[in-house]
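Asker: Here you go, sequence then predicted model.
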Amino acid sequence: MSDIGKRLPRKRFSPDERRKLILDGAIHFFAEHGIDGSTHQLAKELNITQPLIYQYFPNKEYLIDAVYDELFNGRWNPEWDTLLKDRTRPLSLRLLQFYSEYSQVIQAPEWIRIYLDSGLKHLQLNRRYNTIIEQSVIHRICDEMRVSLGLPDLDDLPITDAEFEAVWTMHGGLFYHGVRKHVYKLETTRDYEAVIADIVEGFVVGFEVVVRRAVVRSR
């Protein structure tokens, strides 16, 4: 029996509990075997029958959608938008708090592996999630940086390619730390909170040059 199956003790569960156990098992299973893993193999590793899975998830597509809702939507904190918009605090402190909290989500091995695998399989999971990130994080940071520097906001002057790419590079760099650790199995020796602090500080200092130059050129 796999480690996943061992996590499902033999006892009577309520329907909600059973559904949650199957969903949690599916997340670990797809993280280990990829989105192409079959529900037949999933049932075997969970030590249950395949028809039991289909009692709660009518087909594999439905199960994948449930994985997305749990892993991506379910772990997104709506308070982060309020945090990033709180202009009573310096932007660097807002970014530091946001990425310290957000990284606790995206540094989870199953989150990283399913996110990457769904992209390689050309599925919609990470595309849907990236739409959320672009609107709620990338554009938000660009707008807040403009305001903090006394420059036109995005309503007056649309985001430039230079700004867009600079924020994505910072955002992606923090994510890549987890890829090195959980996908490439490379040793990461530094304290991750220190990594976040260094990257955020370097970004804020360097981005001021980028955004001022981009705004001047756009005008």
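Answerer: In hand now; what should we look at? Residues are numbered from 1 along each chain as shown.
Asker: When you work out contacts or count neighbours from here on, use the C-alpha atoms and nothing else.
Answerer: Will do.
Asker: which residues of this structure fall in helices?
Answerer: 3-6, 15-33, 39-46, 50-56, 60-68, 79-85, 91-106, 109-120, 125-133, 139-148, 161-182, 192-218 (DSSP state H).
Asker: mind putting these in a markdown table, distance to Leu154 included?
Answerer: Output for those, formatted as a markdown table (distance: least, C-alpha to C-alpha, whole Å):
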| stretch | distance to Leu154 |
| --- | --- |
| helix 3-6 | 47 |
| helix 15-33 | 38 |
| helix 39-46 | 46 |
| helix 50-56 | 44 |
| helix 60-68 | 30 |
| helix 79-85 | 14 |
| helix 91-106 | 16 |
| helix 109-120 | 29 |
| helix 125-133 | 17 |
| helix 139-148 | 6 |
| helix 161-182 | 11 |
| helix 192-218 | 11 |
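Asker: ok, structure two:
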Amino acid sequence: MRAAERERFIVDEAVKFFAEHGFGGQTRELAKRMGITHSAIYRHFPSKEALIERVYEEIYLSRWSPSWAGLIQDRTLSLQARLSRFYLEYVEQVFEYNWVRIFVFSGMKSFDITKRYLQIVRDQIIEPACRELRHELKLPSSDQVPLSEREVEMFWGLHGRIFYMAIRRFVYDTPTPERLDDIVNDAVRVFLDGSKQLMPELVQSAS
């Protein structure tokens, strides 16, 4: 096996291994599972942390679409249409066994995969969506009145509601709908209906 092929093999198997056992799983066990020597892993990755970083790039960064940040700010579409489209595309990428379980295991260990990923979500989706909702409701911009944590948490609530279906499916192993289109659209619609009534109060309290 060529070096590049072996590295690819190690990464693919590491994704599955960490999804099953968490980051407490030992690289020695990973090597045994793959049928290679322990030292073979370290010829490609100098440490377990380096291998985990590669898993992060493979599972999380490679599935994050650069177009999503622009979509949230595309004012040729209604905010409802933008959020629905984003979350429909998002669930296509993240509703997957390895993605969800590695995300959860990372949050319970000292590795900062979850923290770094959620910062991307906040910077590119949550806070821009807050600003876009203000614009749609003709409320003061964030330049005039800084975003409040209550606004940000309101959007995290929408994000969490949708992602919790993945937790139910891949962590709790409980039934979830096979088709998520209507579920996602309903979640966005209910969220916006409620937030439009609350937003003026939130912005006023933040000013």
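Answerer: On my side now, so go ahead. Here the structure is a predicted model, which is why all the values come from computation and not from measurement.
Asker: tm score of chain vs chain?
Answerer: After superposition, the two chains reach a TM-score (TM-score structural alignment, normalised by the length of the second structure) of 0.96; 207 aligned residues with a C-alpha RMSD of 1.2 Å.
Asker: re earlier: tabulate the helices of the first structure (CSV), appending mean neighbour count and distance to Asp155 of the first structure.
Answerer: As requested, the helices of the first structure are exported to CSV (neighbours: other C-alpha atoms under 10 Å; distance: least, C-alpha to C-alpha, whole Å):
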stretch, mean neighbour count, distance to Asp155 of the first structure
helix 3-6, 14, 49
helix 15-33, 18, 40
helix 39-46, 19, 47
helix 50-56, 15, 45
helix 60-68, 17, 32
helix 79-85, 14, 15
helix 91-106, 17, 19
helix 109-120, 19, 31
helix 125-133, 15, 19
helix 139-148, 19, 9
helix 161-182, 16, 15
helix 192-218, 15, 13
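Asker: What's Glu49 of the second structure aligned with over in the first structure?
Answerer: Aligned by TM-score structural alignment, Glu49 of the second structure pairs with Glu61 of the first structure.
Asker: For the residue most central in space within the first structure, which non-adjacent residue is spatially closest?
Answerer: When the first structure is reduced to its mean C-alpha position, the nearest residue by C-alpha atoms, centre = their mean turns out to be Ile106, at 4.6 Å. The shortest distance from Ile106 of the first structure to any non-neighbouring residue, by C-alpha to C-alpha, 6 or more residues apart in numbering, is to Ile112 (6.3 Å).
Asker: what residue of the second structure takes the place of that neighbour?
Answerer: With TM-score structural alignment as the criterion, Ile112 of the first structure lines up with Val100 in the second structure.
Asker: Quick one: residues contacting that match.
Answerer: For Val100 of the second structure, the residues meeting the contact criterion (C-alpha atoms under 8 Å, 6 or more residues apart in numbering) are 94, 166-167, 170-171.
Asker: So it versus Glu13 of the second structure, what's the distance?
Answerer: As for Val100 of the second structure, its distance to Glu13 of the second structure is 16 Å (criterion: C-alpha to C-alpha, to the nearest Å).
Asker: same question, Arg6 of the second structure
Answerer: Arg6 of the second structure sits at a distance of 11 Å from Glu13 of the second structure (criterion: C-alpha to C-alpha).
Asker: what do you get for Asp181 of the second structure?
Answerer: Asp181 of the second structure is 31 Å from Glu13 of the second structure, where distance means C-alpha to C-alpha.
Asker: number of nearby residues for Gln135 of the first structure?
Answerer: The local packing of Gln135 of the first structure (other C-alpha atoms under 10 Å) involves 11 other residues.
Asker: Need the counterpart of it in the second structure.
Answerer: For Gln135 of the first structure, the residue aligned by TM-score structural alignment is Asp123.
Asker: Counterpart of Pro175 of the second structure over in the first structure?
Answerer: In the first structure, the residue paired with Pro175 of the second structure according to TM-score structural alignment is Glu187.
Asker: so who does that match touch?
Answerer: Taking C-alpha under 8 Å, 6+ apart as the criterion, Glu187 of the first structure is in contact with 180-181.
Asker: repeat that for 7 Å
Answerer: Residues near Glu187 of the first structure by C-alpha atoms under 7 Å, 6 or more residues apart in numbering: Lys181.
Asker: gap between it and Val195 of the first structure?
Answerer: 14 Å.
Asker: Could you do Glu165 of the first structure as well?
Answerer: Using C-alpha to C-alpha, Glu165 of the first structure is found at 20 Å from Val195 of the first structure.
Asker: And for His122 of the first structure?
Answerer: 31 Å.
Asker: do Phe207 of the first structure as well
Answerer: 18 Å.
Asker: try Ile27 of the first structure
Answerer: Look at Ile27 of the first structure and Val195 of the first structure: by C-alpha to C-alpha, they are 28 Å apart.
Asker: do Cys142 of the first structure as well
Answerer: According to C-alpha to C-alpha, Cys142 of the first structure and Val195 of the first structure sit 21 Å apart.
Asker: Leu174 of the first structure now?
Answerer: 8 Å.
Asker: Tyr184 of the first structure now?
Answerer: Distance of Tyr184 of the first structure to Val195 of the first structure, given as C-alpha to C-alpha: 18 Å.
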